[in-house]
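Visitor: 3D, please:
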Amino acid sequence: MQLNKIRGHQTDQLFKAILELETIEECYEFFDDLCTISEMQSLSQRLDVAQMLNMKKTYDTIQNDTGASTATISRVRRCVDYGSGGYNKILSRLYPINDEEN
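Guide: A predicted model of the protein is given here:
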């Protein structure tokens, strides 16, 4: 959706750095330095919302379980349905069993 707006040297460097992370602990260390707690919570929440949307959960259930606002849920829904495919690609890799059930 917004790929052309974020493409560039700095973003390439960030993504290359992320690809170099080898363990969950390295991810925690890197993202602790890189992001605020609020930013990490927002990113984590969005991925959780995307997973729940793929599981066909209702907005009410998602809001109650994640604490996400309806605006956040709607934005994630748009990305899941009409975005670049990133959420779906990652979720199918993280949860291949869920992918087969849908």
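
Visitor: from here on, contacts and neighbour counts on C-alpha atoms
Guide: Fine.

Visitor: This protein: helices as residue ranges?
Guide: Listed in chain order, the helices of the chain (DSSP state H) span 3-6, 9-20, 24-34, 37-54, 59-66, 70-82, 86-94, 96-101.

Visitor: buried set for the last one?
Guide: For helix 96-101, a neighbour-count test (16 or more other Cα atoms under 10 Å) marks nothing as buried.

Visitor: dump the residue contacts of the residue nearest the centre of the chain.
Guide: The centroid of the chain falls nearest to residue 47 when counting by Cα atoms, centre = their mean (3.4 Å). Applying Cα atoms under 8 Å, 6 or more residues apart in numbering, one finds that residue 47 lies in contact with residue 87.

Visitor: how far away is it from residue 8?
Guide: Look at residue 47 and residue 8: by Cα to Cα, to the nearest Å, they are 24 Å apart.

Visitor: for comparison, sequence B:
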Amino acid sequence: MKIGKKEKSGQLYKAILQLRDEEECYEFFQDLCTVAELRSMEQRFEVASLLDDGMIYNDILERTGASSATISRVNR
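Guide: Next up, the predicted model:
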């Protein structure tokens, strides 16, 4: 499911694009997300990187601890 373009979601993405460096980005997401949400996004990003590298689901599952459902969702 894709998020439709809405004014509010557009503002979020524009705000992200305004971040200048890693520290500012870190602070932004610390303010915006819970620790669990950040860990989930970090895990999904790692899954996406490993999929992009051609790694298979079982190896990604072992390496990241992500569920097969998460890996499949990221793969879509």
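
Visitor: Looking for the alignment partner of the residue nearest to the centre of the first structure in the second structure.
Guide: By TM-score structural alignment, residue 47 of the first structure lines up with residue 45 in the second structure.

Visitor: what do you get for residue 31 of the first structure?
Guide: Checking TM-score structural alignment: residue 31 of the first structure goes with residue 29.

Visitor: what's the neighbour count on that match?
Guide: Residues lying near residue 29 of the second structure (other Cα atoms under 10 Å) number 14.

Visitor: For it, which non-adjacent residue is spatially closest?
Guide: Take residue 29 of the second structure and drop its neighbours on the chain: the residue closest to it by Cα to Cα, 6 or more residues apart in numbering is residue 38, 7.5 Å away.

Visitor: how near is residue 55 of the first structure to residue 100 of the first structure?
Guide: 11 Å.

Visitor: Over to residue 15 of the first structure?
Guide: Distance check for residue 15 of the first structure against residue 100 of the first structure: by Cα to Cα, it reads 29 Å.

Visitor: Please report how far the closest residue to residue 87 of the first structure other than its chain neighbours lies from residue 49 of the first structure.
Guide: Once flanking residues are discounted, residue 87 of the first structure sits nearest to residue 80: 6.1 Å by Cα to Cα, 6+ apart. Per Cα to Cα, residue 80 of the first structure is found 10 Å from residue 49 of the first structure.

Visitor: Of those two, which one has the most company?
Guide: Neighbour tally, residue 80 of the first structure and residue 49, criterion other Cα under 10 Å: the higher count belongs to residue 49, 25 against 19.

Visitor: can I assume the more buried one is in contact with residue 73?
Guide: Yes - judged on Cα atoms under 8 Å, residue 49 of the first structure makes contact with residue 73 at a distance of 6.5 Å.
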